[in-house]
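Participant: would you be able to build a 3D model of this:
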Amino acid sequence: MANQMTKTQLVAALAEETGTDKKAAGAMLEALSGIITRTVSEGGAVTLPGVGKIFLRERPERMARNPSTGEQIKKDADRVVKVIVAKALKDSINAGA
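Facilitator: Predicted structure coming up:
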C-alpha cells in the first residue's frame, strides 16, 4: 500500500499550499470536516470539486446472512455515508498508471 498521509501531514501540506501557518490550516480542516459532517447528517450532499461527492444513503430493511453460522437474520433499515469519486480524480490517477 502507498504511503498514508496523517492529519498532521495534511495540515502541514495545506499550510504550505495556501501560504498560511499550521494553526490556520488546522482550523480550516476542522471547519471543513464540521461542515461536511453537519450537511451530510442533515441529509444533504457535499461536492468537493476534483475529489468527489459525499452524501447520505438510506438502506431499507433487508435479510442478511451471518457469515460464521449461515443463519438468515433481519437487518434493520439504516443510513450510510457514500462517496462517489470525481471523474477528474479517477482520470488523473489512471493517467499515471
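Participant: contacts, neighbours, all on C-alpha from now
Facilitator: Will do.
Participant: now the strands for the protein?
Facilitator: Along the chain, the segments classed as strands by DSSP state E run 45-48, 52-59, 62-65, 72-75, 78-85.
Participant: which parts of the first one are buried?
Facilitator: Okay, so that is strand 45-48. Judged by neighbour count (16 or more other CA atoms under 10 Å), strand 45-48 contains these buried residues: Ala45, Val46.
Participant: again, but for the second one
Facilitator: Of all the residues in strand 52-59, those buried under the rule 16+ other CA under 10 Å are Gly52, Ile54, Phe55, Leu56.
Participant: my read: the second one touches Gly43, true?
Facilitator: No. Shown here, Ile54 and Gly43 do not form a contact pair, counting by CA atoms under 8 Å, at 10.5 Å.
Participant: between the two, what contacts are shared?
Facilitator: With contacts defined as CA atoms under 8 Å, 6 or more residues apart in numbering, no residue is shared by Ile54 and Gly43.
Participant: Proceed likewise with the subsequent sequence, for comparison:
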Amino acid sequence: MKKNDLIEHMAVRAGISKASAQKALEAFMEATAESLQKGNKVSLAGFGTWSVYERSARMGRNPKTNEPLAIPTKNVIKFKASSQLTNSLN
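Facilitator: The predicted structure follows:
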C-alpha cells in the first residue's frame, strides 16, 4: 500500500475528504518524527511501538576492494508490532 492508497482508505473509512485524510496522515508522520528525534517512544495501542536505538560503531569491509573501513555509530528506528496486529495476520 502506498501513501496515496492509505490516504484514500482513511478518507473512505472515516467518511472525510481525501484532503483531510492527507492532512491527518502528514500530521501523524510529523508528530512521530519529532517525538523520535527527541528520543521518545511512539506507541499506538493495538498497532505497535516505534523507538530509537543507537547502533554501535563497527568495522566493515568495502566489498569492491576488500579493504576494512570503520562504520560510525548511527541512530536507527525500530518498530515492534503489537501482539494484536501480529495475531490479526494469522
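Participant: can you give me the TM-score here?
Facilitator: Once superposed, the chains reach a TM-score of 0.88 (TM-score structural alignment, normalised by the length of structure 2), with 90 aligned residues with a CA RMSD of 1.4 Å.
Participant: same list, the buried residues of strand 52-59 of structure 1, but as JSON lines with distance to Pro67 of structure 1 please.
Facilitator: Formatted as JSON lines, the buried residues of strand 52-59 of structure 1 follow (distance: CA to CA, whole Å):
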{"residue": "Gly52", "distance to Pro67 of structure 1": "32"}
{"residue": "Ile54", "distance to Pro67 of structure 1": "29"}
{"residue": "Phe55", "distance to Pro67 of structure 1": "29"}
{"residue": "Leu56", "distance to Pro67 of structure 1": "26"}
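Participant: thinking again about what came up before, same list (the strands of structure 1) but as CSV, adding distance to Ile93 of structure 1.
Facilitator: CSV is the format used below for these (distance: least, CA to CA, whole Å):
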stretch, distance to Ile93 of structure 1
strand 45-48, 17
strand 52-59, 14
strand 62-65, 35
strand 72-75, 36
strand 78-85, 11
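Participant: between those, which gets nearest to Leu14 of structure 1?
Facilitator: The minimum distance between Leu14 of structure 1 and the strands of structure 1 falls on strand 45-48, with 15.3 Å, by CA to CA.
Participant: how close does the residue lying farthest from the centre of structure 2 sit to Ile71 of structure 2?
Facilitator: Ranked by distance from the centre of structure 2 (CA atoms, centre = their mean), the top residue is Thr65, with 33.7 Å. Going from Thr65 of structure 2 to Ile71 of structure 2 by CA to CA, to the nearest Å gives 16 Å.
Participant: swap in Ser51 of structure 2?
Facilitator: According to CA to CA, Ser51 of structure 2 stands 22 Å off from Ile71 of structure 2.
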